[in-house]
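> Pasting the sequence and the predicted model now:
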Amino acid sequence: MLKQRVEELTKLLNQYNTEYYVFDNPSVSDREYDRLLQELIEIEQKNPELKTPTSPTVRVGGAVLEGFDKVLHTNPMLSLGNAFNEGDLREFDSRIRKVTPNINYVCELKIDGLAVTLHYENGQFVRGATRGDGTTGEDISENLKTIRAIPLTIPYSDLLEVRGEAYMSKETLEKLNKRRAQNGEELFANPRNAAAGSLRQLDSKVTSKRELSMFCYAVPSAKQLGCKTHAESLDKIKEMGFNVNPNYEVCQSIDEVLAYIEKWSTMRTELPYEIDGIVIKVNQLDDQEILGNTVKSPRWAIAYKFPAEEVETVLKDIIFTVGRTGMVTPNAVLEPVRVAGTRVSRATLHNEDYVKERDIRVNDRVIIRKAGEIIPEVVKPLIEERNGDEVPFEMIHECPRCGSVLVREENEADYYCLNIDCPARIVESLCHFVSRNAMNIDGLGIKVVQQLYEQQLIKNVADIYKLERNQLLPLERMGEKKVSNLLAAIENSKQNSLERLLFGLGIRHVGSKTAKVLATHFEEIDKLIGATFEDFKGIPEIGEVISKSVIHYFADESNKMLIEELKTLGLNTLYTGNKLVANTQESAFYGKSVVLTGTLTTLSRKEASMKLEELGARVSGSVSAKTDFLVAGEKSGSKLKKAQELGITVIDEETMLKMIGE
């Protein structure tokens, strides 16, 4: 009898929840909803065996975690390229139509929140995660369960992934900040920060009280739902109970896209939530596949960013900071002012030439904005408001931290401190090493790194792996739990694949993507250390500048000694993303461009891509004249047709497996 009542209450509460949060059409009062929820809570408290992981009662929170587990995204969560004006958008449209001329676009409001992904199995919500670095995010399932706009059960039994933006409304932020002010707590600068902070609470009860919501905007495998267009996929998931922003439109031309942008540029202030731009996507799913992706972003979508808000303030002083490469940057100290929702008291001045060309002076009234809505910068001084108290800019010629003479190379705009023992350079290098895209050591933020350096516990990256519990516990804000988590994160980072270590070392011109290319080619760090200039020739995307930089770095004996020390401390120095196969160059796929299409029966697309890359292939998402092989699985579509038209070699999965020796 009780079980039947639990099922009945669950069904009713899920129905009322969807009516209220998705369709904005409640059929019962809040009081009735709360009465039914309380009844279910009481039944479950007395009969815990009747509570399910997706019960409506999980909305109130209760799970307390020690930390967030890492989640590897099955499909990378790519970031979008940006457009800032009409010219950028017309160029995007022209580029798209050269490849896929018969398309239309879907325009959506770009919600200012936190990107998350939701996973369902057998109709049940099983996991949710943050975007993270696009490849790896954090499991925040318990916190996402508290968001009432997210369905815990759906009428679909197969695996399903849905992505969207978790956000906080303007009204909710105002109420939250009012409570925080009364409690003497620091206020949230904007809804985005509030949403991100709320979803990273270890106590889901706290998240529940923050009243977050979510708009869903993407289904990575929309075709499995029988959809042919992105607009159809949005309609489909809305039918399932997901909250989809109602303000999207299908536009037939770039002129209609521009009209949509103009409309919402004016109307965005009337919305109950913040938006920071418009997302434009090719509507046809087949054409999205043809256009494919770059390493960082899809070619079939772009984000138009609203013009940066500009405000006036006073430039009170100019100070200088030193980066990990030794680059010295002038920064403005400002009379605090709010810009794009955050309080700004510092802004970059870029370099000496930037300041002198604009004649920016201390005590000037200046215009500032956030470049790309992120980094505050000084745009220009208001020369007409000068009163004679302004002080012209003079570039320093000695490092502000170590006193070394600064050097500005010919044809470069920046000054550098060349002292590798400069304290500022060391701290910045340490922060880079532990950062998310490098060794990804949770708990080692800039304040902790600064503290450890000032206490002389770490002087170089190897010292991080020598830290001991008794050294950390006496430090400020370092309790037992925090120390245990930090030491565990440090130990876990030893197993990272070679590309993370290479990026973390801070070799000039070696970004995360270049580090991956080098790691997959050389397989182990010793081979890279011993490489000559000839060894770099022919490696995709590795040119003369990068080659010389890597050779120069490893020619330094101190750098080679550091690598040996890291090995002794147990750090992995091999590429472990995919184990490389012997005799790779004998493979028919070595150096070839390969595209996968259709459904594979023996391997997943990801597994097939990994095996091909092990053999030296470049796996691409789109067919072009440069494609060497198309691997066609079941239900192959437009990619197969295009490959046949271009005369590209088409093979089936069985042939591919034979060619790779399986």
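Perfect, I can see it now.
> From here on, just use CA atoms for contacts and neighbour counts.
Noted.
> Next, residue 165: secondary structure please.
Of the three states, residue 165 takes strand according to DSSP: H, G, I helix; E, B strand; the rest coil.
> for residue 500, same thing?
Quick answer, by three-state DSSP: residue 500 is helix.
> where's stretch 425-438 relative to the chain centroid, distance-wise?
18 Å (C-alpha atoms, centre = their mean, to the nearest Å).
> no wait, stretch 627-646
Distance, centroid of stretch 627-646 to centroid of chain: 31 Å (C-alpha atoms, centre = their mean).
> can you pull the buried residues of that stretch?
627-633, 639-640, 642-643 (16 or more other C-alpha atoms under 10 Å).
> Where helices are concerned, which of the residues you listed count?
The subset of the buried residues of stretch 627-646 located in helices under the criterion DSSP state H comprises 639-640, 642-643.
> let's bring in a second one:
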Amino acid sequence: MSEARPTTPAASTADLTDVPAAVRVRWTELVRDIERARDAYYDAVDAQSPWSDAEYDALYRELESLEDTYPALRLPSSPTRSVGGRPATDFATAPHHERMYSLQDVFSLEEVEQWAQRMTAETGLPDAELPMTAEVKIDGLAVALTYEHGVLTRAATRGDGVVGEDVTGNVRTIASVPLVLAGDSHPALLEVRGEVYFPVAAFHEFNERRRTENLQREAEGRPRLQVFANPRNAAAGSLRQKNPAVTAARPLAMIAHGIGAITPAPGERLPSAQHAWYELLAAWGLPVSPYNEVVRGRAQREAYIGRYADHRHDLLHEIDGIVFKLDSRPLQDELGYTSRVPRWATAYKYPPEEVHTRLLDISVQVGRTGRVTPFGIMEPVVVAGSRVSRATLHNATEVARKAVKIGDMVVLRKAGDVIPEIVGPVLERRDGSERDFVMPQRCPSCGTALAPAKEGDVDLRCPNTRSCPAQLTERIAHIGSRGALDVEGLGDEAASALTQPDAGRVEALAALAAGHALETEHGRLRLPAGELDALHPSERVGAAEALLAEAGLPAQRPVLTGEAGLFELTADDLREVFVYRPVMRRGLPTGDWRLLRFFWSKQTYTKDGEVRRPTTPGKNAVAMLTQLESAKHQPLWRVLVALSVRHVGPTAARALAARFGSMDALRAASLEELAQVDGVGPTIAAAWKDWLEADWHEQILARWAAAGVRMADESDAGEAAPQTLAGLTVVVTGTLQHFTRDGAKEAIVARGGKASGSVSKRTSYVVVGDNAGSKETKARELGLKLLDEAGFEALLAGGPAAVDGGS
């Protein structure tokens, strides 16, 4: 299934075409200087304003004068339209004009060659005559910048590719990002894709300053400042600051590496080659990579890869590979996309960095679907810029294949420079003290015997799906995740508190048995030293248990024993949820522990035991309950994702929701009907039918529905739409009056069609709305069938027969 694209927002700026370029440049300089001065005055902790009050006033008056002369510059984002410091960013959602895709990763020169051979086969051009852009793959944070008539109106993170987070306020502080494009004749709408990064040299200087300041802070007993592990983390953390002033104080930069949506100005001719687009972007003042080249043939591609393999640590920014793209934009459009990646591009990933470290132990964790995964616990080590202390080992078969033993010195690398991976043991470092790992036969969370899901599976799973605490915790956290119902406050810690409130209790008891204290609302608990000395070591934990029971602190019952009751939670249900936490001092454990209310505030008492200050719901509790109420209105596909059905991710969930429209229709659908949905297939269809067979799953649906969770989308709820578009590919371009971009695509998919984002010879129909742009032009060049909105509605209702006479 093709992913739905959000509706393009209406233009939010006045027409700036009559404003001279020099005036726009000066306006940009004034806005940036005034905002920096405001940040330093109102918000910044460690910045100093470079302007006096008189100089600031002069800048502000000049800005007012410019906007009086050219009213089109008086934008909602101008400092003249706001008071005082800029508001902190709240990260509103930002639907992308066109979906942001990932890149297909390959890890060998041979795989690059295989991709290139597919390109020659698809295009009919010899490899030596097929130009490609070669680009270093920046290790930063992907962003999409929207320019309307040359003015930056929005900046968004990638998010899930369809919807990102609005970080406009923060991006405006990045000096290399122009607020107004240079020159003239800008598109009415231009979406620039790029990467925000932390320059390597500036990163080291920034961290060094923080280390120096932390010495002073530590001496004064103040909290330490964060020292970043690598430039990418620094870039991501800096760009997503709530306060733009913090972002402004950090030397971020941006490089443009692609184009999304374009609405050309009337009569405008845009480049047909990727490298020509980079030249145009540079002419408009946007930063492009100095390392880009156009290459032809295998020898030039591999020479480019080899050159930057030798110099990957000498560049302005960190890289994790090389990207090749067909240089021809028309060929890019013709080849199009899979559900995840463009077919016309690939990313070669350099072999990851490797280090040696000691494997201290191998433990296991239980995931939300019951899969039990071994993982290595290692002496902390820095690899590829990150500090790593654990790495997955996948399953017992993989542990045996790698022949690693507990106590081994092991080779650790980051697969794709992202995921920590234990490669194998350093055999010459063994001394005989190492021991084999034995996969547990019972679930470490609930004690149930482990078994494969089906014969032949290498993974072991805990079959106690309903009540295994570890699985339930993971499922509750998954419900709150951005890919599911997106519930603020329902993360890993909250999920654990709801389902495993006594997490840490064993460690707290061990601390008491060792003579340490447990801090509670009523005071500190500690076993008297004389009593401890008189006890046999095997009796001390029991004495600690008795101490807690005497203090009225028995083991807690979880608030949730299943996800069915999640939407029935009230603030009172959360009042007595306590969690155990180690007491830290200057980042180090003291040995003592603390018992805290997780969702409510601390309750205080007088010396006589009377309540002095009662407990009240905390901000996190209020936010979570409010967000749970809002989550009831999420679309059907998100509800499907939240159910943790095996194999049913966002893509399959969107396809199923678009095709059937309601939970009732999905439950009634046959295996064959489900499997025929584009993007679903027999495996996912069988997984859904299997999920429905469990009585407790039906209870989840029933109780969620009773609590008000939306179980049907608004259009065609409960009814399967007629398959009028079966076998057809439809492209929607421009703005329609009665359909959002998402709605149009879902209507196509629900009727059996494929909603494509690119025009090619294989396109059946192109629906043309207002400001359609280049897709309409290409459709006319290819002689494709064009429909207006009325024709689109007729096509949905009656299929091709209803529009045979339209054009």
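Received the coordinates, thanks. On a predicted model such as this, the values are computed, not experimentally measured, just so you know.
> Can you find the partner of residue 335 of the first structure in the second structure?
Aligned by TM-score structural alignment, residue 335 of the first structure pairs with residue 379 of the second structure.
> Can you measure across stretch 455-473 of the first structure, start residue to end residue?
Across stretch 455-473 of the first structure, the terminal residues are separated by 13 Å (C-alpha to C-alpha, to the nearest Å).
> which position in the second structure aligns with residue 310 of the first structure?
Checking TM-score structural alignment: residue 310 of the first structure goes with residue 354.
> cool, residue 559 of the first structure as well?
In the second structure, residue 559 of the first structure lands on residue 697 (TM-score structural alignment).
> gap between that match and residue 443 of the second structure?
22 Å.
> which ones are touching the residue most central in space within the first structure?
What sits nearest the mean C-alpha location of the first structure, by C-alpha atoms, centre = their mean, is residue 133, with 4.0 Å. Going by C-alpha atoms under 8 Å, 6 or more residues apart in numbering, residue 133 of the first structure touches 436-437.
> what about the counterpart of it in the second structure, is that helix, strand or coil?
In the second structure, residue 133 of the first structure lines up with residue 160, judged by TM-score structural alignment. For residue 160 of the second structure, the assignment made with three-state DSSP gives coil.
> returning to what we had before: please give the element, helix or strand, for the match of residue 335 of the first structure.
strand 371-383 (DSSP states H and E).
> Now do stretch 57-68 of the first structure: everything it contacts.
Here stretch 57-68 of the first structure has contacts from 37, 40-41, 138-140, 142-143, 145-148, 202-209, using C-alpha under 8 Å, 6+ apart.
> how far away is the alignment partner in the first structure of residue 468 of the second structure from residue 401 of the first structure?
In the first structure, the residue equivalent to residue 468 of the second structure is residue 422, according to TM-score structural alignment. Distance of residue 422 of the first structure to residue 401 of the first structure, given as C-alpha to C-alpha: 7 Å.
> and what of residue 651 of the first structure?
61 Å.
> What of residue 542 of the first structure?
35 Å.
> again with residue 349 of the first structure
Taken as C-alpha to C-alpha, the span from residue 349 of the first structure to residue 401 of the first structure is 19 Å.
> who has more neighbours, those two?
residue 349 (21 against 14; other C-alpha atoms under 10 Å).
> Residue 348 of the second structure is in contact with residue 323, isn't it?
Yes - if you go by C-alpha atoms under 8 Å, residue 348 of the second structure and residue 323 touch, sitting 6.3 Å apart.
> any idea what residue 149 of the first structure aligns with in the second structure?
Aligned partner of residue 149 of the first structure by TM-score structural alignment: residue 176.
> that's a strand at that match, yeah?
No - assigned with three-state DSSP, residue 176 of the second structure falls outside any strand and is coil.
> For it, give me its contacts.
253-254, 286-287.
> From these, which land in strands?
Residues of the contacts of residue 176 of the second structure located in strands (DSSP state E): 253-254.
> could I get the contacts of residue 176 of the second structure as JSON lines with neighbour count?
Formatted as JSON lines, those follow (neighbours: other C-alpha atoms under 10 Å):
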{"residue": "253", "neighbour count": "20"}
{"residue": "254", "neighbour count": "25"}
{"residue": "286", "neighbour count": "22"}
{"residue": "287", "neighbour count": "19"}
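> I'd like the contacts of residue 176 of the second structure written out as JSON lines, with distance to residue 123 of the second structure added.
Formatted as JSON lines, the contacts of residue 176 of the second structure follow (distance: C-alpha to C-alpha, whole Å):
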{"residue": "253", "distance to residue 123 of the second structure": "36"}
{"residue": "254", "distance to residue 123 of the second structure": "33"}
{"residue": "286", "distance to residue 123 of the second structure": "31"}
{"residue": "287", "distance to residue 123 of the second structure": "31"}
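> List just the nearest of the contacts of residue 176 of the second structure to residue 798 of the second structure.
The shortest approach to residue 798 of the second structure among the contacts of residue 176 of the second structure belongs to residue 286, at 47.1 Å (C-alpha to C-alpha).
> and the closest one, what does it touch?
When contacts are counted by C-alpha under 8 Å, 6+ apart, residue 286 of the second structure touches 176-178, 181, 255-256.
> The same query, at a cut-off of 10 Å, please.
Residues in contact with residue 286 of the second structure, defined by C-alpha atoms under 10 Å, 6 or more residues apart in numbering, are 176-182, 192, 194, 254-256, 278-280.
> Quick check: the gap between it and residue 133 of the second structure.
18 Å.
> nearest to residue 123 of the second structure, of the contacts of residue 286 of the second structure?
Nearest member of those to residue 123 of the second structure, counting by C-alpha to C-alpha, is residue 278, at 22.8 Å.
> Matching residue 420 of the second structure against the first structure, which residue comes up?
Aligned partner of residue 420 of the second structure by TM-score structural alignment: residue 376.
> Report how many residues lie close to its match.
For residue 376 of the first structure, using other C-alpha under 10 Å, the count is 20.
> ok, now which ones touch it?
Contacts of residue 376 of the first structure by C-alpha under 10 Å, 6+ apart are 332, 339-340, 344-349, 368-370.
> Most neighbours out of those, which is it?
residue 368 (27 neighbours).
> helices and strands around the helix or strand harbouring residue 607 of the first structure, which ones?
Residue 607 of the first structure is located in helix 605-614, with elements delineated by DSSP H and E. Here helix 605-614 of the first structure touches helix 512-522, strand 593-597, strand 618-620, helix 653-659, going by 3 or more C-alpha pairs under 10 Å, 6 or more residues apart in numbering; DSSP states H and E.
> ok, now which ones touch residue 434 of the second structure?
359-360, 404-409.
> Residue 456 of the first structure now?
Applying C-alpha under 10 Å, 6+ apart, the residues near residue 456 of the first structure are 450, 463.
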